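Participant: below are the sequence and a predicted model for it; my questions follow.
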Amino acid sequence: NDKSTYFGGRGKVVLKAWMLEQYVPGQKFILVRNPYYWKVDPEGNQLPYIDKVDVREVEDRQSVALGNVSGEFDVDGMWVGAQHLSLFLEEKDKPGRDYDVGYGAVPGMVIYFNYDTKDATSRKIMRNVDFRRAFSMAINREEINEVLYSGLLDPSAGVFSKYSPYHVEETYRAYAEYDPEKAKQLLDKAGMKDSDGDGVRELPSGEDVKLVIDVSEHDLYTPSVEMLVEYLADIGVKMVMNVQHQNLIEERWEEGNYELLVWDLEGIDDPVGALQIWVPVSKGVPFYHQSAYDKGGFSKEYDEFSELLLKAKTIPYDERVAAVKKANRIMAENVFVAYVG
């Protein structure tokens, strides 16, 4: 219905470059050129150039990759990634095959801690900085890189992009080096110890350190989280995977009904232009700390981080860079989110 509204109706005069000819929900929509579109290029040619576009909705990423290889698709709007590299390389010597690997300012996988999760015990765990540091240091990013990313991942901490002017080299891998022994020490410091020797740590209250991590059905993220669960078990933290369709996972995070969540992230190259991802600029954001808008941040460090980013929007460029770099250091030191790389 949204697509029908946006692209206009059949037989109606529209101002957009494209008109909707056919829409089959969950399968495809076909766009045709608006012959009365009002724009021309510098040479006077009528826009748009292309007469017809057949857009297919494909949920299975492997099918997207196979369609790219076979020539079924001319353009892929649903990314394929490192997990499909071997498939492309098998075809590289065939006529018309030309591959290049590009990098963007988007992390390979992001783990969000829900600072407002409904369960009080889980919420206390999420808000403990030593737990978050231990969590990050328990992840063997190099192994995930080799097993699932074909060695293309650049392991890092949860920080702003290294390609942005806000990059801080000394914090780029803060708490991101694989060190399970150090992670165990941090959990001990946080009062989470395996008192009964069953391999699972307990809180001072006696409750097990047991958390649920949500991940959508994804041919890269799901196996990554399977490895993550094993890494956390090695330091005494029991993780339970909740794997569901992407739409259901999205509903849960919109409602704040989760403990940890794996999702994408854009905006690390320009955090000032994407404040809603990081700080409470309006009600309900950021989605992993929805109470911050009304009640303030869960820690004084998060409040300082927020103030720096909000201030950065209204100050001269040189001052902005300095402020956002300071925010970047706070973010790295406190592991507000965790990246694989």
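Facilitator: Happy to help now that I have it.
Participant: from now on I want contacts and neighbour counts done on CA atoms only, so please keep to that.
Facilitator: OK.
Participant: which parts of the stretch 51-200 of the chain are strands?
Facilitator: 52-56, 110-113 (DSSP state E, counting those that start in this stretch).
Participant: okay, these in JSON lines with mean neighbour count and distance to S150 next?
Facilitator: As requested, the strands of the stretch 51-200 of the chain are arranged in JSON lines below (neighbours: other Cα atoms under 10 Å; distance: least, Cα to Cα, whole Å):
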{"stretch": "strand 52-56", "mean neighbour count": "15", "distance to S150": "28"}
{"stretch": "strand 110-113", "mean neighbour count": "23", "distance to S150": "18"}
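Participant: so which of these gets nearest L187?
Facilitator: strand 110-113 (16.4 Å; Cα to Cα).
Participant: hmm, Y163 and Y172 touching each other?
Facilitator: No: using Cα atoms under 8 Å as the test, Y172 is too far from Y163 to be in contact (11.5 Å).
Participant: can I get the strands of the stretch 51-200 of the chain in JSON lines including distance to N257?
Facilitator: Formatted as JSON lines, those follow (distance: least, Cα to Cα, whole Å):
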{"stretch": "strand 52-56", "distance to N257": "31"}
{"stretch": "strand 110-113", "distance to N257": "12"}
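Participant: which stretch among those strands comes nearest P280?
Facilitator: strand 110-113 (15.6 Å).
Participant: more neighbours: Y172 and Y163, which one.
Facilitator: Neighbour count, other Cα atoms under 10 Å: between Y172 and Y163, Y172 has more, with 20 against 12.
Participant: take the one below as the second:
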Amino acid sequence: PWQNRTKPPAEQFVFERNPFFHRIDENGRQLPYVDRVVMNVSSSAIISAKTGAGESDLQCMGIDFADYAFLKDAEKRYPVKMHLWKRTQGSRLALLPNLNCADPVWRGLLRDVRVRRALSLAVDRREINLAVFYGLAQESADTVLPESPLYRPEFAKAWVAHDPDKANALLDEVGLKARDDDGLRILPDGRPAQVIVETAGESTLETDALELITDHWRQVGIALFVRTSQRDIFRSRALGGEIMMSIWSGIDNGVPTADMNPSQLAPTMDDQLQWPLWGAHYLSHGTVGEAPDLPPVVELMALLKRWNVSTEAAERAEIWNSMLSIYTDQVFSIGTVNGTHQPVLASSRLRNLPDKALYGYDPTAYFGVYMMDTFWLGES
């Protein structure tokens, strides 16, 4: 709908309407309605402050639920309106154990489903919900939301009950019974059980939640340390097997139908942080990375292959259910909470923006599915 007229690099990009854009409205008028879109590049640390100072006509990136009260207060000073849209992610924050970790001891442990289940059971999601999300989120595994026709309560409840006793029993069963003087479990090679969780450091929600999880895991003899790095370094380290575990959001599309591709539940991309080498292998048709050798993952790949050739809606739904069942039961992603809200601030002049909507990269493309080319500016 709009074409960039600014040569990068720049701190402000101006997009002008495309005179050859193909869409028209019901009256035959060519879209988009808005002639110019101006996008400013800014440090993520000050986006919330600039938005709250009335500098944006439409803002969702760089602001989060923690900014809601401040941004809501901006309505008193500027002609803006706050909206809360429900996020589509399967988990707002998820811990992703890297099953392709280069450390042979941790790789073996993280590939043992009992360890992943124990780490999940040790997390007190109720405390995270209350402390970080004001009790407004839903404690859940990393799975689809109730808005999806594929939702099943048993998927959401898989290994999420806070049960340190069961977590301790599972870790004992794996063979991590011995502890050091600090109460930390001792790994088979004699090291203390210390998990380094890496983050791109782009959200205070991540660090707030990790502070709580550090205490939760300490109760079961696991020490948690946080390492922050820039996103590009973070991803390359994951692909190189240097990351043991990371924190990110859960599955992108938490509101799928059976006709949407279930590739997010299997290793199909090299930026899937729980199995980047397996994803790279699929993406490159076997030229790089490694082929999955964990039986449940092999089964996920077989189910995905079946979905890709299926033409029956019922069969596709059955494949989705099977994949969700395996994904949640095997705890390939340790979900925390979902159903959280995203603040969207808009000028009170902006028309055709829905008041209530779903927000996410997939399947809504943030604003894309709501047809930005039909937005227009009226009177305040």
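Facilitator: All right, it came through fine. Computed from a predicted model, the values in this text were never measured in an experiment.
Participant: any idea which of the strands of the stretch 51-200 of the first structure gets closest to N328 of the first structure?
Facilitator: The nearest among the strands of the stretch 51-200 of the first structure, by Cα to Cα, is strand 110-113 at 16.2 Å.
Participant: check the mean deviation of that closest one from the second structure.
Facilitator: Once fitted to the second structure, strand 110-113 of the first structure is off its aligned match by 1.5 Å on average (mean Cα distance after the TM-score superposition for the first structure).
Participant: can you tell me what part of the second structure that strand aligns to?
Facilitator: On the basis of TM-score structural alignment, strand 110-113 of the first structure is assigned to residues 94-97 in the second structure.
Participant: cool, and stretch 127-146 of the first structure?
Facilitator: Using TM-score structural alignment, stretch 127-146 of the first structure pairs with 111-130 in the second structure.
Participant: in the matching stretch, what counts as buried?
Facilitator: 111, 113-129 (16 or more other Cα atoms under 10 Å).
Participant: try stretch 204-217 of the first structure
Facilitator: D208, V209, K210, L211, V212, I213, D214, V215, S216, E217.
Participant: how about the residues you listed in TSV, adding distance to V200 of the first structure and secondary structure?
Facilitator: Formatted as TSV, those follow (distance: Cα to Cα, whole Å; DSSP: H, G, I helix; E, B strand; the rest coil):
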residue	distance to V200 of the first structure	secondary structure
D208	7	strand
V209	7	coil
K210	8	strand
L211	11	strand
V212	14	strand
I213	17	strand
D214	20	strand
V215	22	strand
S216	26	strand
E217	27	coil
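Participant: nearest to D119 of the first structure, out of those residues: which one, please.
Facilitator: The closest of these to D119 of the first structure turns out to be L211 (Cα to Cα; 10.4 Å).
Participant: skip the chain neighbours and tell me the closest residue to the spatially most central residue of the second structure.
Facilitator: Nearest to the mean C-alpha position of the second structure, by Cα atoms, centre = their mean, lies S249 at 2.0 Å. Closest residue in space to S249 of the second structure, ignoring its immediate chain neighbours: L93 at 4.5 Å, by Cα to Cα, 6 or more residues apart in numbering.
Participant: equivalent analysis for D189 of the second structure, please.
Facilitator: V105 (7.5 Å).
Participant: I'd say the one you found and R191 touch.
Facilitator: No: with contact defined as Cα under 8 Å, V105 of the second structure does not count as touching R191 (9.9 Å).
Participant: quick one: the helices in the stretch 1-150 of the second structure, in order.
Facilitator: Here the stretch 1-150 of the second structure has its helices, by DSSP state H, counting those that start in this stretch, at 47-52, 68-73, 104-110, 113-122, 125-133.
Participant: for S347 of the second structure, find the nearest of these.
Facilitator: Nearest of the helices of the stretch 1-150 of the second structure (Cα to Cα): helix 47-52, 10.6 Å.
Participant: what is the corresponding segment of the first structure for that closest one?
Facilitator: So helix 47-52 of the second structure sits over residues 64-69 in the first structure, by TM-score structural alignment.
Participant: average offset between the matching stretch and the second structure?
Facilitator: With mean Cα distance after the TM-score superposition for the first structure, stretch 64-69 of the first structure averages 2.6 Å from its match.
Participant: contacts for that stretch, please.
Facilitator: Here stretch 64-69 of the first structure makes contact (Cα atoms under 8 Å, 6 or more residues apart in numbering) with V58, F73, D74, V75, D76, M78, V80, H84, L87, F88, E91.
Participant: let me know the distance separating the fifth one from I30 of the first structure.
Facilitator: The reference is to D76 of the first structure. Per Cα to Cα, to the nearest Å, D76 of the first structure is found 15 Å from I30 of the first structure.
Participant: pull the contacting residues for the alignment partner in the second structure of Y339 of the first structure.
Facilitator: Aligned by TM-score structural alignment, Y339 of the first structure pairs with G335 of the second structure. Residues near G335 of the second structure by Cα under 8 Å, 6+ apart: G90, S91, R92, L93, A94, L95, S120, S140, A141, D142, T143, G250.
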